[in-house]
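**Student:** Kindly return the folded structure for what I paste below:
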Amino acid sequence: MKVNFYTSQREYHEKKNEFDSAIQNIIEKGNFILGEQVSKFEKEIQEYTGAKYAIGVASGTDALIIASDILGFKDGKEVITSPFTFLASASCITRHKGKPVFVDIDEETFGIDVSKIEEKINEDTVGILPIHLFDQMAEMDKIMDLAKRYNLKVLEDAAEAFGMRWKGNGNCYSHSGTIGDFGVYSFFPTKTLGGYGDGGMIVTNDDNLARLAKSFRVHGATQKYHYDFIGYNSRLDTIQAAILSVKLKYIDEAIKKRQKIAQMYMERLADCEYIKLPIAKGDQKQVFYVFNILAEDRDGLAEYLKKNEVGYSIYYPMPLHLQKSFEYLGYKKGDFPIAERVSQKIIALPIYPEMTMEEVEFVCKTIKEFYRK
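**Tutor:** Got it, this is the predicted structure:
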């Protein structure tokens, strides 16, 4: 049996008429740049997440870059974040000549170890960039407390966390991205809410930050051909907005399907002594964007999965502090031992709403066969 790590075709064929109609409508009207579907989708995101403002941009990476610029994560100022993440979570700081300051991760959640943040704060620190990674939101209560005490800005990298909610110390759940000064989402095709191309979103509850984000995405214009800032050309494509609006209608159903698959993985693999299953900390609602395990002989398992036509991915094979692009920061091997250790064992199994129970069974069976060899 062949099991793809991800496929978009099943979802497309299930809702083909809706997708085709949404795309055709835009082509016929010819309103391709910041068309009415973008405004409609932004309002839908506001309603779903509870954010006061939502500003569509061209990608999750652009969302991080623009938000970092506005928040002052630049010109030698320091921003505390995790080394165990995608490049964009830190490159958005370095692009503006800011300095990422890494702290190690929690071995069970793979997210930033909040207990290690305060010791890194100094007079040059201007912000914290927590990453809601995989299926776990960062401990936002503690992060926001630190931000308040030290007058720091918080940019939530929720690129992988659309749909995640955190209760913390409050009486209700807060959607990822809506707790800090800015939050960002990515609509890369594999995401929980993914388009048929690139796309991103900036969310905020601050009137002035929203005004700046709307300006920065169109070259810094405050009105046509009037520029108060040097901004960016980064606008959510109208066709992608229309596709995402269709998908958003079914997002809760899709998350439930992901949760069912994740539960099945946990039940079927619970007795395998060579792997460690994911653990969630805190009162939160998971979406299972990916399903990671820590595996003994990870590379051997990966090769066996490939041989048996089971898709997988490795998020991430090398922490950022060991990447050549960040050599200038002066970190060395051993500085963040947990991130380094996790990167040698982590592997992501297939998980998407259209995956069948037979496929999940086959993945589990294949993993167990490898360790019985």
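
**Student:** From here on, just use CA atoms for contacts and neighbour counts.
**Tutor:** Noted.

**Student:** Could you give the number of residues near residue 254?
**Tutor:** When neighbours are counted by other Cα atoms under 10 Å, residue 254 registers 19.

**Student:** Test my guess that it contacts residue 289.
**Tutor:** No - between residue 254 and residue 289 there is no contact under Cα atoms under 8 Å: 10.5 Å.

**Student:** Give me the most central residue, this protein.
**Tutor:** Central residue of the chain (Cα atoms, centre = their mean): residue 160, 2.0 Å from the mean position.

**Student:** Please name the residues that touch it.
**Tutor:** Contact analysis of residue 160 by Cα atoms under 8 Å, 6 or more residues apart in numbering lists 132, 133, 134, 185, 186, 191, 192, 289.

**Student:** Please repeat the previous calculation with a cut-off of 10 Å.
**Tutor:** By Cα atoms under 10 Å, 6 or more residues apart in numbering, the contact list for residue 160 reads 60, 131-137, 176, 184-188, 190-193, 287-290.

**Student:** Surely residue 309 and residue 350 touch.
**Tutor:** No - if you go by Cα atoms under 10 Å, residue 309 and residue 350 don't touch, sitting 11.5 Å apart.

**Student:** to compare against the first, here's another:
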Amino acid sequence: MILPAPPSPVLLLDLVAEHAALQPALNAAMQEVLDSAAFIQGPAVGQFAAELGEYLGGAHVVPCANGTDALTLALMSLELPAGAEVIVPAFTYVATLEAAALLGLRPVLVDVLPDTFNIDPAAVEAALTPRTGAVVAVHLFGQCADLETLGAISARHGVALIEDNAQALGATFQLKNGETAEAGTVGAVGTTSFFPSKNLGCLGDGGALLTCDPARAALLRQLANHGQSQKYHHQRIGLNSRLDTLQAALLRVKLRQLPANTAARQAVAARYDAALAGVAGIAIPARDSRSTHVFHQYTIQVRDAGRRDELQHYLKRCGVPTMIYYPLPVHAQPAYAYLGYQAGQFPVAEHLCGAVLSLPIHPLLTVEQQEYVIGRVGAFFGN
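**Tutor:** Have a look, this model is predicted:
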């Protein structure tokens, strides 16, 4: 069977084209850093932190080397005792557990909601024990977890709420008091990643911590800098975790484009919603009405999970790339077998690992390319 070809190459993410549009500004930023030779802790690092903080409504931003370091530093700032429990979702990237495990803390998994894919607050409350030190809410695929309920649970039980905001930078959440909160700024600490594929990505590795508490921001800066506030005077055991000046300079350029890129992603998602809502074989991403969605990924569920891989292979033959985030639940990863979880303990997460499929979405995806993707998905299901 001869399958149709796309009108032009369809990419999951087109960084080449995104950067081409910004090339003069990126080149100028790189040249400025080269001319200054201030490659570590140059002025662009502080400038970027201030600009991102302003974008996030006045939050303190502490740049660091990557998103996993950000999670590690966030947990370090809580000064939890060895063996303390950290509640994390069972449907997430492994770094969420990894940071806790590396610090001698114990990840405690809970299931997620079947519609938004985010951590289930009821499951969080059921998993709390006297040993619980923190809850990590992952804002998966670009939409906030239930910050209202999770914040209330954390406050009621005296445990810290950490927001893993690597996929939802720029999303907002509407609180009952009428305030609009920026993702990553509600809990004790928020974390984010500037990995190149993120909505705000650098041209290498990078990350940051977010907080509205100036004292915690000072502690995080110290922890990220070998535990020192004054050179050669180390108050704490820390990390060497820095965002280098070149990446900060490039991120300053890309931050200015982030609102427009977010709007473009949302427009792509809206077109997918309108076209795919009637395809009987899939479920389009659900929305929490209290949260905006910045669509780091546009992730459908295949209703007959047994056909998910078949759909992915069909789309690949048609020239449509897709990704599965995530094909194996974290409790099934060999590295975390020591936690003692068994198959069937987290049925929603396990189902999602077999049913989800992320379609191409990026700011420069054309209507023509998207219509081709939509047509191929529909054709597979006989629409």
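
**Student:** now what about the TM-score between them?
**Tutor:** Between these two chains, after superposing, the TM-score reads 0.98 (TM-score structural alignment, normalised by the length of structure 1); 373 aligned residues with a Cα RMSD of 1.2 Å.

**Student:** show me where the stretch 51-200 of structure 2 has helices.
**Tutor:** Assigned by DSSP state H, counting those that start in this stretch, the stretch 51-200 of structure 2 shows helices spanning 67-76, 95-102, 121-127, 147-157.

**Student:** Out of the ones you listed, which gets nearest to residue 337 of structure 2?
**Tutor:** Nearest of the helices of the stretch 51-200 of structure 2 to residue 337 of structure 2, taken as Cα to Cα: helix 95-102 at 12.2 Å.

**Student:** Pull up the aligned stretch in structure 1 for that closest one.
**Tutor:** Using TM-score structural alignment, helix 95-102 of structure 2 corresponds to residues 88-95 of structure 1.

**Student:** okay, and the common contacts of residue 309 and residue 350 of structure 1?
**Tutor:** If you check residue 309 of structure 1 and residue 350 against Cα under 10 Å, 6+ apart, the residues they both contact are 3, 4, 5, 363.

**Student:** mind putting the residues you listed in CSV, neighbour count and secondary structure included?
**Tutor:** Formatted as CSV, these follow (neighbours: other Cα atoms under 10 Å; DSSP: H, G, I helix; E, B strand; the rest coil):
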residue, neighbour count, secondary structure
3, 22, strand
4, 16, coil
5, 17, coil
363, 26, helix
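
**Student:** After alignment, which residue of structure 2 pairs with residue 147 of structure 1?
**Tutor:** Mapped onto structure 2 by TM-score structural alignment, residue 147 of structure 1 lines up with residue 154.

**Student:** hmm, I was thinking of residue 275 of structure 1
**Tutor:** Match for residue 275 of structure 1 (TM-score structural alignment): residue 282.

**Student:** list the contacts for the residue nearest to that match when sequence neighbours are not counted?
**Tutor:** What sits nearest to residue 282 of structure 2 in space, not counting adjacent residues and going by Cα to Cα, 6 or more residues apart in numbering, is residue 302, at 4.5 Å. Applying Cα under 10 Å, 6+ apart to residue 302 of structure 2 gives the contacts 280-284, 308-309, 311, 352, 354-357.

**Student:** do residue 263 of structure 2 as well
**Tutor:** Residues in contact with residue 263 of structure 2 (Cα under 10 Å, 6+ apart) are 269, 294, 295, 363.

**Student:** With residue 52 of structure 1 instead?
**Tutor:** Counted by Cα under 10 Å, 6+ apart, residue 52 of structure 1 has contacts 43, 45, 46, 178, 203, 204, 205, 206, 207, 210.

**Student:** How many neighbouring residues does the residue lying closest to residue 227 of structure 1 once chain neighbours are set aside have?
**Tutor:** Distance criterion Cα to Cα, 6+ apart; nearest residue to residue 227 of structure 1, sequence neighbours excluded, is residue 221 at 4.1 Å. Residue 221 of structure 1 has 19 neighbouring residues, counting by other Cα under 10 Å.

**Student:** What is the aligned counterpart of residue 221 of structure 1 in structure 2?
**Tutor:** Match for residue 221 of structure 1 (TM-score structural alignment): residue 228.

**Student:** roughly how far apart are the aligned partner of residue 138 of structure 2 in structure 1 and residue 13 of structure 1?
**Tutor:** Residue 138 of structure 2 maps onto residue 131 in structure 1, with residues paired by TM-score structural alignment. Applying Cα to Cα, to the nearest Å, the value for residue 131 of structure 1 to residue 13 of structure 1 is 33 Å.
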